[in-house]
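1. Build me a structure from this.
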Amino acid sequence: MPRGKLKKVFPGGNTYMGFYSFYDFIIEPDATRIFIVKGGPGVGKSTFMRKIGEAMLERGFDVEFHCCSSDNESLDGVVIPKIRVAIIDGTAPHIVDPKNPGAVDEIIHLGDYWDEGKVRASKEEVLQDNQRISRLYRIAYSALKEAKVIRDEWESYVTESMLWPRVYQAKAELLEAIFAGVRSRYNQPARERHLFATALTPRGLVTGNLETLLQDGQRLYTVAGDPGSGVPGILATVARVANEKGLNTEVYHCPFDPNNIDMVIIPEIQAAVMNWQPPHAIDLQAMPNLQVAMALDLNRFIDREHLNLYGNEIASAVVRYQAALDRAIAHIREAKITHDHMEGYYIPAMNFEAIDYKREEILQRILGYAAEVLGQA
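-> Model prediction:
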């Protein structure tokens, strides 16, 4: 049996608005089963989920790994779309509780497998580390808010210099190219799924997941342009038009500003539209089935003479923006180091052998759900 396809996304992100969650879009509330994993740092939640995901991949099921923005090597969730089963980390900052207890959702508490006495012996250290982590994230989010103010200034110079009638004409041509021959289905409500494809992590801006999202696509439309040139607005229009035509969409948001969109995937017509500014580029040579159908560069519509009036201001904004962003990432990185330190108090207290037995039990139950669902198909 061929191995299933793996997709990697981020369900939450460290943004200028603080921690921003798209957890409600991990899976539908009427799923076959949702397992919510609870427990402290170092108890093995991510490993628990990853090993079940790997086991399902080996059995030929497509699997989604929902990565953690605060530690992109860890997982916040695993989804097996074909059988509509998910395993989700339900601890802070993305607190998840059952919405349909028993009928759909259930809690797996890995705290049942720790030695309480050993954990309590480190109570003061755990409280101190948790306090420091919270403080570090507050500082990081403050720096991201500062970066947003600076970026708004930077964008304003470009926006003022755009030849907007030409931008609107180019947008109309892009929409015509994407949706040519697609008939609107007004009697069929479309579904939108909102997630992040990239994230601000302790390692900086991580974008290594884009190829997994585009592996089934055939047509790629790229939109490039400096901040303020209108790229997010065009992507938002693509998502809106697709929705109006009754097409399901996957909408991937900007990791810095979740109000902006970086990519729209329309699976039914095997098309994707994405922000082509660095660091969003992908290795097209590694994806021979995906062809660039149209490349739109909004920088062609900038009045350079007018923009040059603000050359010094833009140069200053770029430096200040990057400095604020770097400062935020440094504090997120320090929070990760502190979190890893706190894990050291939990790991020695865990009965990982018992957790392995529990994981195998859950895997067998998931395989049972798969047999039921596929038997009904």
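2. hey, let's count contacts and neighbours off CA atoms from now on
-> Noted.
3. hey, where'd the helices end up in the stretch 1-150 of the chain?
-> Here the stretch 1-150 of the chain has its helices, by DSSP state H, counting those that start in this stretch, at 45-58, 116-120, 123-160.
4. For the spatially closest residue to Cys67 that is not a sequence neighbour, which residues are in contact?
-> Closest residue to Cys67 apart from its sequence neighbours, by CA to CA, 6 or more residues apart in numbering: Leu75 at 4.4 Å. Counting by CA atoms under 8 Å, 6 or more residues apart in numbering, Leu75 touches Ser46, Met49, Arg50, Phe65, His66, Cys67, Cys68, Asp89.
5. so which of those residues is the most crowded?
-> Using other CA atoms under 10 Å as the neighbour criterion, His66 leads those with 28 neighbours.
6. measure it to Ile107 for me?
-> Going from His66 to Ile107 by CA to CA, to the nearest Å gives 18 Å.
7. Ok, Val251 next?
-> Note on Val251: its distance to Ile107, by CA to CA, is 29 Å.
8. And those two? Which one has more around it.
-> Neighbour totals were compared for Val251 and Ile107, and Val251 leads with 22 against 19 (other CA under 10 Å).
9. Check whether the more buried one sits in a helix, strand or coil.
-> Here Val251 is recorded as strand under DSSP: H, G, I helix; E, B strand; the rest coil.
10. Another sequence for comparison is provided below:
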Amino acid sequence: MEKTALTWLLGANSARGFHSLYEGFPPEGAFLRVIKGGPGTGKSSFMRRIAAAAEAAGLGVEYIICSGDPDSLDAVYIPELKTAYADGTSPHVLEPAVFGADGDYLELGRYCSRAAARAASGELRRLSAEYKAQYARAYSLLAAAAEVSPAASGCYAPEEARAAVRSRAANLASRELGGLHAAPGAVHRRFLGGLTCRGRVLLGDTLASLCERLYLLDNRLGLGFEFAGELARQAVRRRCEAVICPFWLRPELTEAVIFPELRLGFAVIDPLAEYPERHRCLHLDRMAGAEALRDVRAALREDEKLSERLMFRAGQHLAAAKALHDGLEAVLRPALDTGALSRAAAEEISRLGL
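-> Predicted structure coming up:
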């Protein structure tokens, strides 16, 4: 995944709350600089400046966007420098595995006036409490959406169809992936999308960048998840290089599997998302049989609409949380020494030789 700019998520707003994939970031052997600092202390801007300098130098960059606000960065990784930067504050608290050997800290909070922040402590506490309450409400709605969703629950898919889909995925893996690879390929786990303050986000540009061949999987009955899950198991068993993308709402399910070396990808169809124009479809729902679909069509549509409405309402609460977070930043921003922060970013870029 080098020599290009790719965008992913490592966190998701799921039916069980915030779900993190940061335990696999960055890859083994890379050095992680954990950034600490509160809202409005410039963590995202700091990382964006470093990433821009790396790209300007012709290096590949992996951008990790925020699960709550896709316009904000939570992490960046520069593979050729084996160096990563990540926001190590809640909800994705991070620590170097071995301080000094695997990583260290960058404290951006030191550029924020403590006296000015303390003077606004009452407002900061009020905004923080309201912000957390909005997330709690969003997560309760997402839990309900996951229970109702025919795709996420798989409640309308006959077991015979599930087994047939898994068999089809295994046969495809034999054809496309070959036998057991002599050396194990790297397996990365990334979210390809999620629900944010801007609604449903799917990283279509990332799919387009990595996949010359892209297959979209029917998923009204959840059979796309069955197919993608089996494909992920086959990739691991055959020791292939792969990017496995858990489903943001229920991360135990698989939303997509990408094989960078083969320029090949498979992703379930989400009716609320937009996909690259160049793709083919695997019509997995047909494997349930026309009669089975006909018998549940009315209930299926009703449950789909209800689930989408619940997710829409959850998104409204995430948008409200974003507005409150903006309020926190607005309170703290005047206390920030932006000149010192800018100089710190320039020094870090120079240290990297960029």
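11. Quick check: TM-score for this pair?
-> Superposed pair, TM-score by TM-score structural alignment, normalised by the length of the second structure: 0.92. Supporting alignment: 353 aligned residues with a CA RMSD of 2.3 Å.
12. re earlier: the residue nearest to Cys67 of the first structure corresponds to which position in the second structure?
-> Taking TM-score structural alignment for the superposition, Leu75 of the first structure sits opposite Leu73 in the second structure.
13. Was I right to think Leu318 of the second structure contacts Gly68?
-> Yes: counting by CA atoms under 8 Å, Gly68 is a contact partner of Leu318 of the second structure at 6.9 Å.
14. if you count what's nearby, which of the two comes out ahead?
-> Leu318 (27 against 23).
15. so who does the corresponding residue of the first structure for the more buried one touch?
-> Using TM-score structural alignment as the criterion, Leu318 of the second structure maps onto Ile332 of the first structure. Contacts for Ile332 of the first structure (CA under 8 Å, 6+ apart) come out as Ser70, Leu136, Tyr137, Ala140, Thr201, Pro202.
16. same question, Thr201 of the first structure
-> Neighbouring residues of Thr201 of the first structure by CA under 8 Å, 6+ apart: Asn14, Ser69, Ser70, Asp71, Asn72, Ile329, Ile332, Arg333.
17. I'd like to know how many residues surround the fifth one.
-> Read that as Asn72 of the first structure. Neighbour count for Asn72 of the first structure, taken as other CA under 10 Å: 18.
18. how near is the closest residue to it other than its chain neighbours to Arg327 of the first structure?
-> In this structure, Asn72 of the first structure finds its nearest non-sequential neighbour in Thr201, 6.6 Å apart by CA to CA, 6+ apart. Computed as CA to CA, the Thr201 of the first structure to Arg327 of the first structure distance reads 12 Å.
19. Repeat that for Leu110 of the first structure.
-> Distance, Leu110 of the first structure to Arg327 of the first structure, using CA to CA: 35 Å.
20. One more: Pro11 of the first structure?
-> Applying CA to CA to Pro11 of the first structure and Arg327 of the first structure gives a distance of 23 Å.
21. swap in Met162 of the first structure?
-> 31 Å.
22. now swap in Ala55 of the first structure and tell me
-> 39 Å.
23. Give me the more crowded residue out of those two.
-> Arg327 (19 against 14).
24. Which of the helices or strands spans the most far-flung residue of the first structure relative to its centre?
-> Centroid-distance maximum for the first structure: Glu305 at 38.3 Å, with CA atoms, centre = their mean. Following DSSP states H and E, one finds Glu305 of the first structure within helix 304-307.
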